[in-house]
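> Sequence and predicted structure are below.
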Amino acid sequence: MPQNQRDIKRRINSTKNTAQITKAMEMVAAAKLRRVQEAVQQSKPFLAKMQEMLAGISKSARWIKHPLLAERPVKRTGYLVITGDRGLAGPYNSQIIRVALQEFRGKDKSTYTVYAVGRRGRDFFHKHGYPVGGEVIGVPDVPTYDSVKDLARQVVAAYAAEEFDELYFIYNEFINPVTQRPVVKKVLPLSDVGTSHESNTQYLFEPDAEAVFEKLLPRYAETLVYQAVLDAKASFHGAQMTAMGNATDAAKEMIETLTLQLNRARQAAITTQIVEIVGGAEALK
């Protein structure tokens, strides 16, 4: 077999192996996405009930004050930036980092703190000297509350201690498996607690409404962190599923192109051989 044909066949086999890998990764990402979506659906009733209870307390006892509700002059800002631990998800990570850099542009590094979720973002911010106040990496493919609770509590406690005066989440919001939208969402202070959920339910609090509010409000803020991580993880799996699907399609197109090249090379070789045979026969006459 001529060298050119061997090279083409080698490339075809290599591309087929790559297509098998990307197809498998696409299927795995789709399975993980379904599991994360189930986790999101399971967590929504809990978050809704917390919102309902907080709204009820706020309406019945408007005199209650809490550091997480306090609006202060903004001297320092906190940013919770959620990226992935891995790549192979198209522009998922670079998109979030780019949005974060747009938020940081023109600001002195002493005026904000970054809390990084995900290895890609964490490594980038450390490498380029951004002020990282906390981090968590290795979040499971289907996040649990325990996997992010330490960072969530750290962020909430830092706001309550007035280490910064507002908190923003920067992450990819899940729209559908093929669409993820980067968002910058202001979370703290929790200025909309009293209006975020309407309910006529009457609650009895033990020992009193103030004590319940004191315990419930930080947990609610921590749950918002967990919800954002769930949303971002669903976006990651959706982005990876799309990227691997596109890679598989590209591999199939390349295989078709290489197969056509191989057939043409074979045809040219056969034609050359026929010409040589005919030429040899003519020479013997």
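That came through fine. Numbering: from 1, shown residues only.
> C-alpha from now on. contacts and neighbour counts both.
Will do.
> buried ones in stretch 53-73?
With burial defined by 16 or more other C-alpha atoms under 10 Å, the residues of stretch 53-73 counted as buried are 53-58, 67-70.
> what do you get for stretch 96-104?
Those would be 96-97, 99-100, 104, for stretch 96-104 by 16+ other C-alpha under 10 Å.
> again, but for stretch 254-266
Buried positions in stretch 254-266, judged by neighbour count with 16+ other C-alpha under 10 Å: 254-255, 258-259, 261-262, 265-266.
> do stretch 194-212 as well
Those would be 194, 197, 209-210, for stretch 194-212 by 16+ other C-alpha under 10 Å.
> So for that stretch, first residue to last residue, what's the gap.
15 Å (C-alpha to C-alpha, to the nearest Å).
> Could you do stretch 180-194 as well?
30 Å.
> Around Tyr92, how many other residues sit close by?
Using other C-alpha atoms under 10 Å, the number of residues around Tyr92 comes to 25.
> ok, structure two:
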Amino acid sequence: MASLQDIRRRIASVRNTRKITKALELVAGARLRRAQTRIEEMRPYADRMQELMVGTARAAASFRNLPLMQRREVKRIGVVVFSRYVSPLVQRVTVSDLLPIPEHVLEGDGEDEQDAKQQALRGDFIYEPEPEEILERLLPVYLETEIYRALLESAASFLAAQMTAMRNASKNANELIDRYTLQMNRARQAEITQEILEVVAGADALS
């Protein structure tokens, strides 16, 4: 069994580690709250951006000839892989095609044909400039938005994972401290018992 001094040293070391993990947990939690706010502000913007593109694409004669929509015989395509933030305990790996831009981005999901907002987007609007020109300007903005959104989601996922890991580390540190404290108490009890036995043995030797 380790000596009392060794056990006390271990307890002090674990307590110092717990201070660090607790501080990192608090820092990650504060940063995560800010990241959540940015995501909550970003998602409506990205959704409205896609709705605008869908409405404009429906008014355009053709959008498949736009530079960012054309499918060419190329060796490289643009794909972004990121962790989509769902909650502090749930992050999902997401794969999104960027280039060429998938046609479904401009065609919509097709599930809300009766939705009033989608019907309004189909209305007879007068576009100035032409819808194709508007789309050509919107597509680069859409790409920037998707990349920025992926960065925000990944940052929030990282902070959530870090906060959870530090919380688990602090919990493990508490369990270690309890275990070492129990060992220290047993070692102290054994030491006291040994001293009592020595005193009794000495008294018996003198009698």
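Okay, I see it. Here the structure is a predicted model, which means the values were calculated and not measured.
> In strands, which of the buried residues of stretch 254-266 of structure 1 fall?
Among the buried residues of stretch 254-266 of structure 1, no member falls in strands (DSSP state E).
> now those residues as JSON lines including distance to Glu38 of structure 1?
As requested, these are arranged in JSON lines below (distance: C-alpha to C-alpha, whole Å):
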{"residue": "Met254", "distance to Glu38 of structure 1": "37"}
{"residue": "Ile255", "distance to Glu38 of structure 1": "37"}
{"residue": "Leu258", "distance to Glu38 of structure 1": "42"}
{"residue": "Thr259", "distance to Glu38 of structure 1": "43"}
{"residue": "Gln261", "distance to Glu38 of structure 1": "47"}
{"residue": "Leu262", "distance to Glu38 of structure 1": "47"}
{"residue": "Ala265", "distance to Glu38 of structure 1": "52"}
{"residue": "Arg266", "distance to Glu38 of structure 1": "53"}
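> among these, which are in helices?
Mapping the buried residues of stretch 254-266 of structure 1 onto helices (DSSP state H) picks out 254-255, 258-259, 261-262, 265-266.
> on that earlier part again, the buried residues of stretch 96-104 of structure 1 in strands, which ones?
Those of those lying in strands (DSSP E): none at all.
> can you put these in a markdown table and add distance to Thr271 of structure 1?
Listed next are the buried residues of stretch 96-104 of structure 1 as a markdown table, based on distance: C-alpha to C-alpha, whole Å:
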| residue | distance to Thr271 of structure 1 |
| --- | --- |
| Ile96 | 56 |
| Ile97 | 56 |
| Val99 | 58 |
| Ala100 | 61 |
| Phe104 | 65 |
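> now for those residues, which pair is the farthest apart?
Ile96 and Phe104 (12.5 Å; C-alpha to C-alpha).
> mind listing what the residue most central in space within structure 2 touches?
Nearest to the mean C-alpha position of structure 2, by C-alpha atoms, centre = their mean, lies Ser157 at 0.6 Å. Residues near Ser157 of structure 2 by C-alpha atoms under 8 Å, 6 or more residues apart in numbering: 83-85, 88, 91.
> what about 6 Å?
85, 91 (C-alpha atoms under 6 Å, 6 or more residues apart in numbering).
> Strands of structure 1, residue ranges please.
77-82, 112-117, 132-136, 166-176, 179-188.
> so which of these comes closest to Gly280 of structure 1?
That would be, of these and by C-alpha to C-alpha, strand 179-188, which comes in at 64.5 Å.
> got the angle for that closest one vs strand 166-176?
Angle of strand 179-188 of structure 1 versus strand 166-176, following axes from the mean of the first three to the mean of the last three C-alpha atoms, to 10 degrees, is 160 degrees.
> Map Thr145 of structure 2 onto structure 1.
Matched by TM-score structural alignment, Thr145 of structure 2 corresponds to Thr223 in structure 1.
> mind listing the helices for structure 2?
For structure 2, applying DSSP H gives helices covering 4-59, 104-107, 116-121, 131-206.
> Of all the ones you listed, which one is nearest Leu98 of structure 2?
That would be helix 131-206 among these, by C-alpha to C-alpha, at 6.9 Å.
> After superposing, tell me the mean distance of that closest one to structure 1.
By mean C-alpha distance after the TM-score superposition for structure 1, the fitted helix 131-206 of structure 2 averages 0.7 Å away from its aligned residues in structure 1.
> One more: stretch 43-57 of structure 2?
Mean deviation for stretch 43-57 of structure 2: 1.4 Å (mean C-alpha distance after the TM-score superposition for structure 1).
> Likewise for stretch 17-30 of structure 2?
Relative to structure 1, stretch 17-30 of structure 2 is 1.4 Å off (mean C-alpha distance after the TM-score superposition for structure 1).
> if we look at that stretch, which residues are touching it?
159, 163, 166, 170, 173.
> Need the max-distance pair from the buried residues of stretch 194-212 of structure 1.
Across these, the longest distance by C-alpha to C-alpha is 18.9 Å; it joins His197 and Glu210.
> wait, what's in contact with the corresponding residue of structure 1 for Gly78 of structure 2?
Matched by TM-score structural alignment, Gly78 of structure 2 corresponds to Leu167 in structure 1. Applying C-alpha under 6 Å, 6+ apart to Leu167 of structure 1 gives the contacts 78-79, 186-188.
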